[in-house]
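> only the shape, not the letters, is given here:
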């Protein structure tokens, strides 16, 4: 039996590209989020279905690799499929192709389900089906390293336009903060990025942005006023 995937075609818009005509990291993650949400609705596991059961999805990790940047005003075909649920974790894979059918990018996300009554991750699994591809294009770091010696770059105050319908900072918007730091350090364009979401940022929260670098990787971290990590990210040097 053929293993399934969900596919949609997207026209990339001017807002998806930076001043160098490179696809923004936030645009990549926004398209991942869009097709994942659409596919979850198709599987009766979307926002409305979970909310009816007093549950919501929460995104724990995101990762993408671009093998080449799509052209300005081009069209991409984005595919996604859920992988086998791992206890409380729901991994999902992504693949991006250009009009010629060439794979130009791949990605992964890792989700869990929160019970709104307890505000805790639930162990009750939500069935997504079994007929999907089992190909995992990328793997996550178990944990992104943290460092005592980091360089402070800037602060960002969360605005209303950063929020999603849960009144938290939209997961794709964190990539804009990473983009800001990468731009300051002349690291653009980014061809890969992994983000781990550790705490939720809300309106008027101030996120302090820090940078660290070693021989293999670049680390960009966002922290709150108590110096607790909101998100950590890793960019592999290429």
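Good, I have the coordinates. The structure presented is a predicted model; accordingly, all values stated were derived computationally and were not measured. Numbering: from 1, shown residues only.

> alpha carbons only for contacts and neighbour counts from here, please
Fine.

> surely residue 220 touches residue 178?
Yes: assessed by CA atoms under 8 Å, residue 220 is found in contact with residue 178 at 6.6 Å.

> what's the overlap in contacts for the two?
Overlap between the contact sets of residue 220 and residue 178, as judged by CA atoms under 8 Å, 6 or more residues apart in numbering, is given by residue 233.

> residue contacts, the residue nearest the centre of the chain?
The centre of the chain sits closest to residue 62, judged by CA atoms, centre = their mean, with a distance of 3.5 Å. Applying CA under 8 Å, 6+ apart, one finds that residue 62 lies in contact with 29, 107, 108, 109, 110, 194, 195, 196.

> comparison target below:
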């Protein structure tokens, strides 16, 4: 049964979704969350094409991911998502991933509604005007603040935006950042395993642009990485990793 309060789907981890460490790629995890919310809206008659025709698209602004363990090949995931209300112009939605009865991952995602052409942010009341989701306020203790990078982190390299990176909003898809992050993380951190990661999407990156990637350790078991494009800060990421 489809409800506005919860949407549930299952998905098996395919071989091509697993990376060099033998676990689900971070980019695939973010894609699964994106697709789950899209399926929820689609089942309620508010899929991407319908909303775009009405002059509205959603742009993700944050993904806060808490990982107990990453799934492996052939694991069957049950993914549950729940709209959590709004704070300012941002919509909140959470995702809980299970393997059997075991909860393995939680994601809190924020997004904004925007005009499809100009990407001008719309007030939440525009989407809430469909009268499908309740107009509720996200509790303060659960809100997500943008990751603010410190000054002085070293340049790690550059990443050009390619045609295959683009989504149907014509910018670098939010899930691709998961690949970029792993590509620029030091191997010793990848080996320890990520327990928590937040990606803040600040300025969209588009075809032909180049992201300049900066990063470094910012605390015990903490690493911060960010990218700058032609308009300034493109994205920022804070992650926690395990001990050896």
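The structure has been received and is ready for your questions. On a predicted model such as this, the values are computed, not experimentally measured, just so you know.

> any idea how far stretch 201-218 of structure 1 is from the chain center?
15 Å (CA atoms, centre = their mean, to the nearest Å).

> got it, and stretch 215-233 of structure 1?
Taking CA atoms, centre = their mean, one finds stretch 215-233 of structure 1 lying 15 Å from the centre of the chain it belongs to.

> ditto for stretch 181-192 of structure 2
On CA atoms, centre = their mean, the centre of stretch 181-192 of structure 2 falls 19 Å from that of its chain.

> endpoints of that stretch, how far apart?
15 Å (CA to CA, to the nearest Å).

> now swap in stretch 136-147 of structure 2 and tell me
25 Å.

> report the buried residues of that stretch.
Buried residues in stretch 136-147 of structure 2, defined by neighbour count with 16 or more other CA atoms under 10 Å: 138, 144, 146, 147.

> same deal with stretch 177-196 of structure 2?
In stretch 177-196 of structure 2, the ones that count as buried by 16+ other CA under 10 Å are 177, 178, 181, 184, 185, 189, 193, 194, 195, 196.

> does the alignment partner in structure 1 of the third one belong to a helix or a strand, and which?
With TM-score structural alignment as the criterion, the equivalent of residue 181 of structure 2 in structure 1 is residue 178. Using DSSP states H and E, the secondary-structure element containing residue 178 of structure 1 is helix 174-184.

> once aligned to structure 2, how far is the next helix or strand after that helix on average?
Downstream of helix 174-184 of structure 1, the next assigned helix or strand under DSSP H and E is strand 192-197. Plainly put, strand 192-197 of structure 1 ends up 0.9 Å away from its match in structure 2 on average once the two are laid over each other (mean CA distance after the TM-score superposition for structure 1).

> residues in structure 2 aligned with whatever helix or strand comes next after strand 192-197 of structure 1?
Secondary structure here is assigned by DSSP H and E; on that basis, the next helix or strand after strand 192-197 of structure 1 toward the C-terminus is strand 206-213. Residues 210-217 of structure 2 are matched to strand 206-213 of structure 1 when aligned by TM-score structural alignment.

> list the buried residues of that stretch.
Those buried within stretch 210-217 of structure 2 under the rule 16+ other CA under 10 Å are 210, 211, 212, 213, 214, 215, 216.
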